[in-house]
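In: pasting the structure only:
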């Protein structure tokens, strides 16, 4: 039997798995939840399309597209509980959406007006991480802290906490990721390592990085690993849900490999036509994560044309808000970094700030306002 865990085929047919099943939870209508997952994916795709267009028009410095990875991100994002904490890379816009991050806060990071416009504690979603693989160590350390705070294995569903670290197949070759595996296994930390294997580490194919499927690496570190169809939002949700619950129960780390495909470029500075075949892209279009859910809902009479029309209107409104909001993002004050370094500014930093303000006043003819 294939190792790949799948609950919804590319044709939109439900299939059974001996270990995992899609479980929305008590009192939740299954059809309504699946419609909600589809809505999330459609809006995340529109978010991604608009952000890419904004970058092409010079409004963003760069953007990391998520096209084709919507199911992996939404499935994992919706499996989280409020108290759980996410450590993303730079492509987890879908997970950010599920955690309630305003799309304009995502854009402000890539526009360079701030380094992350949301509160990581309040949202349970850390700031984007550009250093490849570093967030896995951050997640493991946070998970070790959660253990010591007594927030694991208590049996209280509103208290027990899981941590999830997102990374790509390319990052799996980094030392930081493997060190995180060692520490997580040694301390039985409540962390889920969620690898979105989109098969391209920028231009490097997966077969040049590993001789075995990535999820099997977990065996060498002493914790379970699973490979899930990353284009199947139902399966991704089910596997992430189980792995997160295992962490909350105090049973330690899990590696989840979401096997998917990056349909677009690595970032907007990349040209994927230079290193991969168009035939591969066309093949993966047949496994589109959005199309398979739509096919399932339509085939079973669980959605109407009116519902899709309303969703299209909502996506259009999101696009307008993103375009107008991005253009209106204010440029930061040159002095603002001094106010964000510490909860209370240090005397040394205060001196540096005042000296810099004086320097700027000489350039501009008027001193910028200093917030004390």
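Out: Looks like it came in fine. Computed from a prediction, not measured in an experiment: that's the story for all the values here. Residues are numbered from 1 along each chain as shown.

In: all contacts plus neighbour counts: C-alpha atoms, from now on.
Out: Noted.

In: where do the helices of the chain begin and end?
Out: 30-56, 70-78, 93-98, 103-111, 120-123, 134-148, 175-187, 217-221, 233-248, 278-285, 289-299, 305-328, 336-340, 347-364 (DSSP state H).

In: tell me the buried residues in the longest one?
Out: Read it as helix 30-56. 34-35, 37-48, 50-52, 54-55 (16 or more other C-alpha atoms under 10 Å).

In: about what we covered before: looking at the helices of the chain, which one is packed in the most?
Out: Ranked by mean neighbour count, these are led by helix 70-78 with a mean of 28 (mean count of other C-alpha atoms under 10 Å).

In: got the angle between it and helix 289-299?
Out: 80 degrees (axes from the mean of the first three to the mean of the last three C-alpha atoms, to 10 degrees).

In: could I get the helices of the chain as CSV with distance to residue 371?
Out: Shown next, in CSV, are the helices of the chain (distance: least, C-alpha to C-alpha, whole Å):
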stretch, distance to residue 371
helix 30-56, 32
helix 70-78, 37
helix 93-98, 31
helix 103-111, 22
helix 120-123, 23
helix 134-148, 32
helix 175-187, 39
helix 217-221, 50
helix 233-248, 42
helix 278-285, 52
helix 289-299, 47
helix 305-328, 23
helix 336-340, 8
helix 347-364, 10
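
In: what's the closest of the ones you listed to residue 199?
Out: When those are compared by C-alpha to C-alpha, helix 278-285 sits nearest residue 199, at 11.2 Å.

In: now residue 201. Nearest residue, chain neighbours left out?
Out: residue 170 (4.3 Å; C-alpha to C-alpha, 6 or more residues apart in numbering).

In: pasting the second one now:
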């Protein structure tokens, strides 16, 4: 069926097109030296919020550095860094209402930092101890917080994208003026879930922001080998969806683009696709070695575009930040992360019964049998397993 929104153009000779005539510009406001581009206007950011954003960026970088080191020391099994993409994540989160839902991929810890997730909460999840909200069932970096409206991360790629459309549809029906933002990489945009989600969102006009972090690589596959078109942004045309491409290392541009995208989503129920052009300065994960597929020279080009240094220069130009402030902040965060990590490591794992206690409304006979077998196995080989708090006190 032809859309009723406008009369289709008719021609009488075959006319093929590959869409190359559509070129999407990149939205930028802030130069690397902290000054604005000519004709650019900074968003209306108060000093307190600007500093909150910057502190979240610095904290995320410190957390990443410390936890990757912990993984290398054998203290943690796995980690993924946000390094180089802090502006894309935190700048967009800062433009939202705290009641808006965030559905992350696995590199958006900065969004949680901005919303107030504590160092204890990060560590409890990564070490899977008795205070972990997920009860030790997930691998590290699979955070979640109902209090902060941050949906728990799942490992399968792109599953959160159609879930975001469905959740946003519920927000539309509720009519309380909230939206959902969903983060994913350009590699995930090649999954069928991406297309299904965008089509559903456009057809049903739901308040959702699709934020693609185009960081150059899907693990080891460069963007040039992932798609023939001009990135991910042009795909929005196929779904008649609003779209904008942004310099993902420009904190001001990310904030302003997301702020306006949220207005379209909430006020007009218009889904929006944002393609944030950035670079993954770190490895894909602690299991990856990027030296096998990219050069140090390429990485250095992007290190010179570091989003944290760019925002720091802007804050200093506004006389809102100093080198002494920076030194103190870095020292405080490093101390906090290290001390909290040591505490979290000493906490016992969750009770064994929590493995099955809330999988179903009532524990099934099969799960009960498996739990009994597990307890018998641990009693037989007690030295091979850490003791839960309950076991340490003499329990089963």
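Out: Good, I have the coordinates. Every value quoted in this text rests on a predicted model; they were computed, and no experiment measured them.

In: show me the contacts for the residue nearest to residue 201 of structure 1.
Out: 200-202, 204, 206, 209 (C-alpha atoms under 8 Å, 6 or more residues apart in numbering).

In: nearest to residue 269 of structure 1, of these?
Out: residue 202 (10.7 Å).

In: what lines up against that closest one once you look at structure 2?
Out: Structural alignment (TM-score structural alignment) places residue 202 of structure 1 against residue 219 in structure 2.

In: for its match, which non-adjacent residue is spatially closest?
Out: Per C-alpha to C-alpha, 6+ apart, closest to residue 219 of structure 2 is residue 284, 5.3 Å.

In: just give me the neighbour total for the one you found.
Out: Neighbourhood size, residue 284 of structure 2 [other C-alpha atoms under 10 Å]: 19.

In: translate it into the numbering of structure 1.
Out: By TM-score structural alignment, residue 284 of structure 2 lines up with residue 266.

In: wouldn't that match be in contact with residue 202 here?
Out: Yes: taking C-alpha atoms under 8 Å as the definition, residue 266 of structure 1 is a contact partner of residue 202 at 5.5 Å.

In: who's in contact with the equivalent of residue 183 of structure 2 over in structure 1?
Out: With TM-score structural alignment as the criterion, residue 183 of structure 2 lines up with residue 166 in structure 1. Applying C-alpha under 8 Å, 6+ apart, we find residue 166 of structure 1 in contact with 86-89, 92, 135-136, 193-196.

In: rerun that using 7 Å as the cut-off
Out: 87-89, 193-195 (C-alpha atoms under 7 Å, 6 or more residues apart in numbering).

In: gap between it and residue 76 of structure 1?
Out: 10 Å (C-alpha to C-alpha, to the nearest Å).

In: ok, now residue 199 of structure 1?
Out: Residue 199 of structure 1 is 19 Å from residue 76 of structure 1, by C-alpha to C-alpha.

In: got it, and residue 353 of structure 1?
Out: 42 Å.

In: so can I have JSON lines of the contacts of residue 170 of structure 1 showing distance to residue 161 of structure 1 and neighbour count?
Out: Shown next, in JSON lines, are those (distance: C-alpha to C-alpha, whole Å; neighbours: other C-alpha atoms under 10 Å):
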{"residue": "200", "distance to residue 161 of structure 1": "32", "neighbour count": "22"}
{"residue": "201", "distance to residue 161 of structure 1": "31", "neighbour count": "19"}
{"residue": "202", "distance to residue 161 of structure 1": "33", "neighbour count": "17"}
{"residue": "204", "distance to residue 161 of structure 1": "35", "neighbour count": "14"}
{"residue": "206", "distance to residue 161 of structure 1": "32", "neighbour count": "18"}
{"residue": "209", "distance to residue 161 of structure 1": "33", "neighbour count": "16"}
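
In: out of those, which sit inside strands?
Out: 200-201, 204 (DSSP state E).

In: got JSON lines for those residues, with distance to residue 222 of structure 1 too?
Out: Shown next, in JSON lines, are these (distance: C-alpha to C-alpha, whole Å):
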{"residue": "200", "distance to residue 222 of structure 1": "27"}
{"residue": "201", "distance to residue 222 of structure 1": "26"}
{"residue": "204", "distance to residue 222 of structure 1": "28"}
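
In: tell me the one among these nearest to residue 275 of structure 1.
Out: residue 204 (8.3 Å).

In: centroid-nearest residue for structure 1?
Out: residue 92 (2.4 Å; C-alpha atoms, centre = their mean).

In: skipping its backbone neighbours, what lies nearest that one in space?
Out: residue 73 (6.7 Å).

In: so what corresponds to that neighbour in structure 2?
Out: Using TM-score structural alignment, residue 73 of structure 1 pairs with residue 89 in structure 2.

In: do the same with residue 138 of structure 1
Out: By TM-score structural alignment, residue 138 of structure 1 lines up with residue 163.

In: the residue nearest to the centre of structure 1 pairs with which position in structure 2?
Out: In structure 2, residue 92 of structure 1 lands on residue 108 (TM-score structural alignment).

In: I'd say that match and residue 89 touch.
Out: Yes: between residue 108 of structure 2 and residue 89 there is a contact under C-alpha atoms under 7 Å: 6.1 Å.

In: could you tell me the end-to-end distance of stretch 73-87 of structure 1?
Out: By C-alpha to C-alpha, one end of stretch 73-87 of structure 1 lies 13 Å from the other end.

In: other residues contacting that stretch?
Out: So stretch 73-87 of structure 1 is contacted by 37, 40-41, 92, 94-95, 98, 124-126, 135, 139, 161-166, 233-234, 236-237, 240-241 (C-alpha under 7 Å, 6+ apart).

In: try stretch 240-260 of structure 2
Out: Under C-alpha under 7 Å, 6+ apart, the answer for stretch 240-260 of structure 2 is 24-30, 42-43, 85, 87-88, 91-92, 94-96, 202, 233, 236, 271-278, 306-307, 311.

In: same check on stretch 59-77 of structure 2?
Out: Residues contacting stretch 59-77 of structure 2 (C-alpha under 7 Å, 6+ apart): 78-79, 81, 83, 110, 286, 333-334, 337.

In: what about residue 286 of structure 1, neighbour count?
Out: Neighbour tally, residue 286 of structure 1, other C-alpha under 10 Å: 12.
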